[in-house]
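S.K.: please find the sequence and the predicted model below.
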Amino acid sequence: MFGIRPSQKVLLLWSTPVDAEELQAMVGELKSVVGAEGKVAVENVEMLADSSHAGSHFDLILAGVLPPFQFENSLNVLGEALRILKPGGSLIVRTTDSATTQSTLKLTGFTSVSQPEDASLTDEQKRDIISPVSEITCLKPNFEVGSSMKLSFAKAPAKPSANTWNINLTDDDVDLEDPDDLLTEEDLIRPDPTTLKVCGTTGKRKACKNCSCGLKEELDAEDEKRVEENKKNFKSSCGNCYLGDAFRCASCPYMGMPAFKPGEKVKLAESTLQDTS
């Protein structure tokens, strides 16, 4: 019966609703198997955490083995069951939700979780069930919860090989090279400051997107100066600016001024030279 042997300590977990006569009959059968030297304890699953059972006390725990085969397979309940089982002890669960139960058992720390098998039920029990009932067996690891051990692969540092170079020299034994003798004449030439004004990201004289070194402002100032000089030294690209507005481009600075003779120097007003863009 559930692989129980004489002298073992067994815990029977039950949950409501359960038939009182079936529960008493199951307890009687378990006691007859374990004998006088064994022990059978009965506990409601909802009261398991408050029962204060000693740790590593039971050889076997049976959960949900009575109709309606409902077992609260939460991490808290299974964690308490793991605590009160002896190392190497077994837990047998009957459930109608085998997939969830298997997953929770593994997460709790149980090992050797078996594949669900059809539970061996009596004809009377089969008449009252609606969903198939599976039986899952698992084990508590062969060590106590919270125990520790030294890892087998922890090795002492390896001793140096006989072929390893080992140079142990004092300052009197080594003549160090003078760092100044390692520099060439080209290394001593002071670089042109303009060549140093480059972006540290792009390596070119071009400001990066989030420039914070001042290069962007310097380039903008140079662009504005270049635009002003171009306006003052303006030369017609088409050669027809002197003919009048009908022959001038839309952006021509002479737009609105009267025609003049070719080669005649025409002075533009200060307001004309201002950049309104």
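M.R.: Yep, it's here. Numbers count the residues shown, from 1 in each chain.

S.K.: can we go C-alpha only for contacts and neighbour counts from here?
M.R.: Will do.

S.K.: you'd agree residue 60 is in a strand?
M.R.: Yes: applying DSSP: H, G, I helix; E, B strand; the rest coil, one finds residue 60 inside a strand.

S.K.: distance of the residue lying closest to residue 67 once chain neighbours are set aside relative to residue 64?
M.R.: Using C-alpha to C-alpha, 6 or more residues apart in numbering and skipping the chain neighbours, the partner closest in space to residue 67 is residue 18 (6.4 Å). As judged by C-alpha to C-alpha, to the nearest Å, residue 18 and residue 64 stand 10 Å apart.

S.K.: residue 100 now?
M.R.: Computed as C-alpha to C-alpha, the residue 100 to residue 64 distance reads 14 Å.

S.K.: just residue 102 next, same as before
M.R.: 14 Å.

S.K.: what of residue 99?
M.R.: For residue 99, the distance to residue 64 - C-alpha to C-alpha - is 15 Å.

S.K.: same question, residue 109
M.R.: Separation of residue 109 from residue 64 (C-alpha to C-alpha): 19 Å.

S.K.: between the two, which is the more surrounded one?
M.R.: residue 64 (23 against 17; other C-alpha atoms under 10 Å).

S.K.: dump the residue contacts of the more buried one.
M.R.: Residues near residue 64 by C-alpha atoms under 8 Å, 6 or more residues apart in numbering: 13-15, 70-71, 93-95.

S.K.: looking at the residues you listed, spot the one nearest residue 53.
M.R.: Residue 53 lies nearest to residue 13 out of the contacts of residue 64, by C-alpha to C-alpha, at 12.9 Å.

S.K.: and whichever strand or helix holds the closest one, what does it pack against?
M.R.: Under the criterion of DSSP states H and E, residue 13 resides in strand 9-14. For strand 9-14, the packing partners by 3 or more C-alpha pairs under 8 Å, 6 or more residues apart in numbering; DSSP states H and E come out as strand 39-44, strand 58-63.

S.K.: what about it, distance to the chain center?
M.R.: 41 Å (C-alpha atoms, centre = their mean, to the nearest Å).

S.K.: could you give the angle of it to strand 39-44?
M.R.: Going by axes from the mean of the first three to the mean of the last three C-alpha atoms, to 10 degrees, strand 9-14 is angled at 20 degrees with respect to strand 39-44.

S.K.: quick one: work out the angle between strand 9-14 and strand 58-63.
M.R.: Angle, strand 9-14 to strand 58-63, by the same axes, to 10 degrees: 20 degrees.

S.K.: got another one to weigh against that:
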Amino acid sequence: MPTAIVNSGDQVLFVAPSSSDQTHLMNAKSSFQNQVGSEGAVAFEAMERVSEAPLQSGTYNSIHSNLVFPSVSSHTAQALSQYLKALKPGGQIYLSEPVVIGDLSNTSCPITRKESDIISMLKLAGFVDVTVESSAPVSDEALHEFFKAWGVAKRVDQAVSRLSGKFGTVTIVAKKPAYEVGKKFALNFKKTPAKAEDKKKVWTIAMSDDADAELEDEDLLLDEEDKVKPNKETLTRPDDCELTDGRRKACKNCTCGRADMMDEEDSTNVVTLDMMDEAEDDEIVEVDPTPKKVGGCGSCALGDAFRCSTCPYLGMPAFQEGERVTISSGMFASDDIDI
């Protein structure tokens, strides 16, 4: 197990997989207890449940995680977050983890992390001063122990030969910042009154050493065209719409409003009235409600209560789109209908 600095009176948290050798765990706990003395304390937590463990905030001076050899466990982001919360400000964490140190393109391995991945996780969790204490490939004899921890029983020698020199362990030391994460501080935004002399300096123009230096004449920056006062003719937008059959035609992407004006004019001719039977007393008028243009509100067929103020069917009854509606011509005064 890597050497860790523990002082007398420290509160220490020791974390290891529950599958670790119990003799190694007891020896490690006894070693830490002897270093912290009677005034300190050593707590133990299983690595498998440390993410959900009720660790108290700002309790431990140091945390020692996964240091018992051999261990194939990996630290999760949740576990590192728990460690950061449980440490006192300025406290240290010592952790060990198996890593890949070579190319495994043709070899499968349960471990895929590299040393740089663990360093990044620690920094993202909020740790500072992340330092690699040791990093080295494990021996072939140690690889047999790792495969035993993984539960591999077949073709172990072949697997060891493939991972030889490409698999190792790394031990990293990191610190919690010297402040409690989430602690609030009051910021003083009170402004110091500026002196009168300082206010004058703000508007002082820095001149060159040449006493004859002059500022740029702003009038020289303008051309004669810039000085001409605009009039109504120059501000009026020219009517450049295409003239067809004596009538201006709206452009394809009209923005001046001519296209809307032409649509409104065309909408007045959508409804046509035809006499069905001149001999009958109650004359019948057929109305074709099928719109040539789609109204802006999209509710032309629903009736006046749903139509906009410029709807071409304003005053007409509700209808089904695509159907012809028959309306008694008696509804209209004879003078209002031009046959």
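M.R.: Received, thanks. Computed from a predicted structure; not experimentally measured.

S.K.: can you calculate the TM-score here?
M.R.: TM-score for the superposed chains, counting by TM-score structural alignment, normalised by the length of the first structure: 0.57, backed by 193 aligned residues with a C-alpha RMSD of 4.0 Å.

S.K.: what about the helices in the stretch 1-150 of the second structure?
M.R.: 22-36, 77-86, 115-125, 140-150 (DSSP state H, counting those that start in this stretch).

S.K.: which residue numbers in the first structure does the longest one align to?
M.R.: Residues 20-34 of the first structure are matched to helix 22-36 of the second structure when aligned by TM-score structural alignment.

S.K.: quick one: average offset of the matching stretch versus the second structure, please.
M.R.: With mean C-alpha distance after the TM-score superposition for the first structure, stretch 20-34 of the first structure departs from the second structure by a mean of 1.1 Å once superposed.

S.K.: report the distance from that stretch to the chain centre.
M.R.: 50 Å.

S.K.: which residues are contacting that stretch?
M.R.: Under C-alpha under 8 Å, 6+ apart, the answer for stretch 20-34 of the first structure is 1, 4-9, 12, 38-40, 42, 66.

S.K.: check stretch 113-131 of the first structure too.
M.R.: 67-68, 94, 96, 98, 102, 105-106, 132-139.

S.K.: hmm, 10 Å instead?
M.R.: 65-69, 91-99, 101-103, 105-106, 132-140 (C-alpha atoms under 10 Å, 6 or more residues apart in numbering).

S.K.: for it, buried residues please.
M.R.: Within stretch 113-131 of the first structure, the residues scored as buried using 16 or more other C-alpha atoms under 10 Å are 113, 116.

S.K.: could you tell me how many residues sit around residue 198 of the first structure?
M.R.: Count around residue 198 of the first structure with other C-alpha under 10 Å applied: 16.

S.K.: where do the strands of the second structure begin and end?
M.R.: 11-16, 41-46, 60-65, 87-100, 128-137, 167-175, 242-244, 247-249, 273-275, 284-287, 325-328 (DSSP state E).

S.K.: the third one aligns to what range in the first structure?
M.R.: It stands for strand 60-65 of the second structure. With TM-score structural alignment as the criterion, strand 60-65 of the second structure aligns to 58-63.

S.K.: thinking again about what came up before, ok, and which of the helices and strands packed on strand 9-14 of the first structure has the densest surroundings?
M.R.: strand 58-63 (a mean of 24; mean count of other C-alpha atoms under 10 Å).

S.K.: average offset between it and the second structure?
M.R.: Looks like 0.5 Å for strand 58-63 of the first structure (mean C-alpha distance after the TM-score superposition for the first structure).

S.K.: relative to strand 134-139, how tilted is that strand?
M.R.: 160 degrees.

S.K.: now strand 58-63 of the first structure, how far from the chain's geometric center?
M.R.: On C-alpha atoms, centre = their mean, the centre of strand 58-63 of the first structure falls 38 Å from the chain's centre.

S.K.: now swap in stretch 54-65 of the first structure and tell me
M.R.: Worked out by C-alpha atoms, centre = their mean, stretch 54-65 of the first structure lies 37 Å from the chain centre.

S.K.: please apply the same query to stretch 136-145 of the first structure.
M.R.: From the chain centre to the centre of stretch 136-145 of the first structure is a distance of 30 Å (C-alpha atoms, centre = their mean).

S.K.: can you give me the end-to-end span of that stretch?
M.R.: 22 Å.

S.K.: give me the buried positions along it.
M.R.: Counting neighbours by 16+ other C-alpha under 10 Å, one finds that the buried residues in stretch 136-145 of the first structure are 136-141, 144.

S.K.: okay, and it goes to which residues in the second structure?
M.R.: Mapped onto the second structure using TM-score structural alignment, stretch 136-145 of the first structure covers residues 172-181.

S.K.: need the residues that contact the matching stretch.
M.R.: Under C-alpha under 10 Å, 6+ apart, the answer for stretch 172-181 of the second structure is 4, 57-58, 61-64, 83-97, 115, 118-119, 122-123, 125-135.

S.K.: may I see the ChimeraX selection of the buried members of these?
M.R.: Those of the contacts of stretch 172-181 of the second structure that count as buried under 16+ other C-alpha under 10 Å are selected in ChimeraX with:
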select :4,58,61,62,63,64,83,84,85,86,87,88,89,90,91,92,93,94,95,96,97,115,118,119,122,125,126,127,128,130,132,135
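
S.K.: list the contacts for the residue mapped onto residue 127 of the second structure from the first structure?
M.R.: Counting by TM-score structural alignment, residue 127 of the second structure lines up with residue 110 in the first structure. By C-alpha under 10 Å, 6+ apart, the residues touching residue 110 of the first structure are 78-79, 81-82, 88-91, 102, 104, 137-141.
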